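**Q** Let me see the structure of the following:
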Amino acid sequence: MSDASYRDAIFSTPLDRVARFSFDEKVVACFPDMIRRSVPGYGQILGMLGLIASRHLRHGAHVYDLGCSLGAAGLALAGTLPPDAFRYTGVDLSPAMVARARETLAAECPAHAIEVIEEDIRRLDYRPSGMVVLNFTLQFLAPQDRDAVVARLFEALEPGGVLVLSEKIRAADEQENAWLVERYHDFKRANGYSEMEISQKRTALENVLMPDTLEGHHERLARAGFPRSQTWFQFLNFASLIAFKDAVAPAPRGE
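**A** Here you go, the predicted structure:
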């Protein structure tokens, strides 16, 4: 398969019936362009992953990239860390994404210990890991499944490990949320999307991408057992959080 990617024009023609959004071959072909023009701050988030790993990842530890798409997080880590610094497992449910990610990572990072598997992150048998990257993935799971996934990630993380969680978010205040959504649409217009493309993609994502509030994310992380989490990045209604698992379990409190 060619490594060429194409301009995102999936919703550029009128559709009698807008299908639900899915990560199929058409999306894979234009995914780099789609992400660049649709996700504010995506490049900055990727650029920080290696720096975060340099500070928090035990040398040689395992890293999960859940919902890895084309393996951009793996490329970012490999671009910063030497081959013996980590072992990487990318996980995605889309066969088309997995196939392209395997090709790309094998070509770009041949010396690194990298694998990409096709699996549902709700059913994956997790191995102990020093870092988990969950970039714009949790939002595509049914809301009732999210707590269980995050709780399992807490259990899989080694003491001192970190979870990087990036998501599209919604504001609890309706007026604030409307302003963020309007400015996000301005961002997409500035990146060349037409009114029809914006409208049709929004329809396709209804009931597929269901965002939480920032407060909801932090509360879920606390319920899972993370003693501390913080929002380290936000650009309009897109944000990235980091959650820390204590290196040493706290002593039990006396009665």
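
**Q** okay, CA-based contacts and neighbour counts for the rest of this
**A** Will do.

**Q** Can you show me the helices along the chain?
**A** Remark: helices assigned in the chain by DSSP state H are 25-38, 42-56, 72-80, 95-108, 143-156, 174-190, 195-205, 214-224.

**Q** highest average neighbour count across these?
**A** helix 72-80 (a mean of 21; mean count of other Cα atoms under 10 Å).

**Q** neighbours of residue 141, just the number please.
**A** A count of nearby residues for residue 141, using other Cα atoms under 10 Å, gives 16.

**Q** same deal with residue 226?
**A** Residues near residue 226, counting by other Cα under 10 Å: 21.

**Q** hang on, the earlier thing: adding distance to residue 237, write the helices of the chain out as TSV.
**A** Rendered in TSV, the data for these read as follows (distance: least, Cα to Cα, whole Å):
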stretch	distance to residue 237
helix 25-38	11
helix 42-56	12
helix 72-80	21
helix 95-108	25
helix 143-156	18
helix 174-190	6
helix 195-205	14
helix 214-224	10
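
**Q** Between these, which one is closest to residue 17.
**A** Nearest to residue 17, of all the helices of the chain, is helix 195-205, at 9.4 Å by Cα to Cα.

**Q** quick one: that closest one to helix 25-38, angle?
**A** Relative orientation of helix 195-205 versus helix 25-38 (axes from the mean of the first three to the mean of the last three Cα atoms, to 10 degrees): 120 degrees.

**Q** And helix 195-205, what does it pack against?
**A** Under the contact definition 3 or more Cα pairs under 8 Å, 6 or more residues apart in numbering; DSSP states H and E, helix 195-205 sits against helix 174-190.

**Q** Alongside the first, I'd like the structure of this one:
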Amino acid sequence: MAEPHTDFSFKDHAPKFDSHIGASIPGYKDGLLPTCVALSRRFVQPGTRVLDVGCSTGHLLAAIRRENQAARPDVSYVGIDCEPNFGRHWTRRRAKNLAFEVCDARAYDGYNNASLALGIFTLQFLRPIDKRPLLRRIYDGLVEGGALIIAEKTLAENSRMQDALTFPYYDYKLKRGFTPDNILDKERSLRGQMTLWTETELGSALNQVGFGQLQTIWKNFLFVGVLAIK
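**A** Next up is the predicted model:
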């Protein structure tokens, strides 16, 4: 009898999470992350906060701070994540105006006075009933002209597109050292944990909570990055 599969655990991947996600998501390191850093120069406002919701290792938030620190030294940067094992990475990234906190994004009360918020592959791990309320809290906390950069794995708009994009993605992972068993085990472990929207549903939800200006800024297979401006 086969052993029962276990759920995906951020705790298990925390020590080498940046390497894991870089190998798992095409264009993550050389496309999505540099785009987020470049866009931050446009949206980080003096005297405000930058929030990374589901910050994992804090790598992206630290890079955004470095990009903006000289021009806007009075900005504070806060990363939140519910997995305490990412703390080993936070220790070496903390700075005078860069802090990290272990907490559930749904209960966090510090969304106010943010000029930029990040949600990089975070919303997809929430229950459907919790997604829009969190987006609303982020929207309400942004200052006028502030922005949310959100990236999600999505579902294709129809089954034919889903099939067309899924298997080339598996081929991509095979070329980067994943075995067929690795890929299948990962899919099994995420079953029931990852709740995906289509890109259209993601855009509709962002509109519904108040974001009137949306632009897709990055896309690779079924992974999508969207800029939403208040």
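
**Q** TM-score them against each other, please.
**A** Superposed pair, TM-score by TM-score structural alignment, normalised by the length of structure 2: 0.94. Supporting alignment: 225 aligned residues with a Cα RMSD of 1.4 Å.

**Q** re earlier: just tell me which of the helices of structure 1 ends up closest to residue 87 of structure 1.
**A** Taking these one by one with Cα to Cα, helix 72-80 is closest: 9.7 Å.

**Q** quick one: that closest one aligns where in structure 2?
**A** On structure 2, the counterpart of helix 72-80 of structure 1 by TM-score structural alignment is residues 59-67.

**Q** Need the residues that contact the matching stretch.
**A** Applying Cα atoms under 8 Å, 6 or more residues apart in numbering, the contact partners of stretch 59-67 of structure 2 are 33, 36, 37, 40, 41, 52, 55, 77, 78, 79, 93, 98.

**Q** what does stretch 117-129 of structure 2 give?
**A** 50-55, 131, 138, 142, 147-153, 193-197.

**Q** which bit of structure 2 covers stretch 212-229 of structure 1?
**A** With TM-score structural alignment as the criterion, stretch 212-229 of structure 1 aligns to 197-214.

**Q** before we move on, back to that, which one among the contacts of stretch 59-67 of structure 2 gets closest to residue 178 of structure 2?
**A** The closest of the contacts of stretch 59-67 of structure 2, once distances to residue 178 of structure 2 are taken by Cα to Cα, is residue 33, at 22.5 Å.

**Q** Return the residue of structure 1 aligned against the closest one.
**A** Aligned partner of residue 33 of structure 2 by TM-score structural alignment: residue 46.

**Q** so who does its match touch?
**A** So residue 46 of structure 1 contacts 72, 73, 76 (Cα under 8 Å, 6+ apart).

**Q** Spatially nearest residue to the equivalent of residue 132 of structure 2 over in structure 1 (excluding sequence neighbours)?
**A** Matched by TM-score structural alignment, residue 132 of structure 2 corresponds to residue 147 in structure 1. Excluding the flanking residues, the one nearest residue 147 of structure 1 by Cα to Cα, 6 or more residues apart in numbering is residue 220, at 6.3 Å.

**Q** From residue 118 of structure 2, how far out is residue 86 of structure 2?
**A** Noted for residue 86 of structure 2: a distance of 17 Å to residue 118 of structure 2, by Cα to Cα, to the nearest Å.

**Q** er, residue 161 of structure 2 I mean
**A** 28 Å.

**Q** Now the longest strand anywhere in structure 1 on structure 2. Mean distance?
**A** Longest strand of structure 1, by residue count under DSSP state E: strand 157-168. If you overlay the two and look at strand 157-168 of structure 1, the average distance to its match in structure 2 is 0.4 Å (mean Cα distance after the TM-score superposition for structure 1).

**Q** who's in contact with that strand?
**A** 56-57, 128-139, 153, 211-212, 237-249.

**Q** at 6 Å what do you get?
**A** 128-136, 211, 237-247 (Cα atoms under 6 Å, 6 or more residues apart in numbering).

**Q** Serialize the contacts of stretch 59-67 of structure 2 to CSV and add fields for distance to residue 211 of structure 2.
**A** Compiled in CSV, those are given as follows (distance: Cα to Cα, whole Å):
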residue, distance to residue 211 of structure 2
33, 22
36, 18
37, 21
40, 18
41, 20
52, 18
55, 22
77, 22
78, 22
79, 22
93, 31
98, 27
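
**Q** Of these, which pair is most distant in space?
**A** 41 and 93 (20.2 Å).

**Q** Taking the centroid of structure 2, which residue is nearest it?
**A** Nearest to the mean C-alpha position of structure 2, counting by Cα atoms, centre = their mean, stands residue 120 at 0.9 Å.

**Q** What's that residue aligned with over in structure 1?
**A** By TM-score structural alignment, residue 120 of structure 2 lines up with residue 135.

**Q** any idea how far its match lies from residue 161 of structure 1?
**A** 17 Å.
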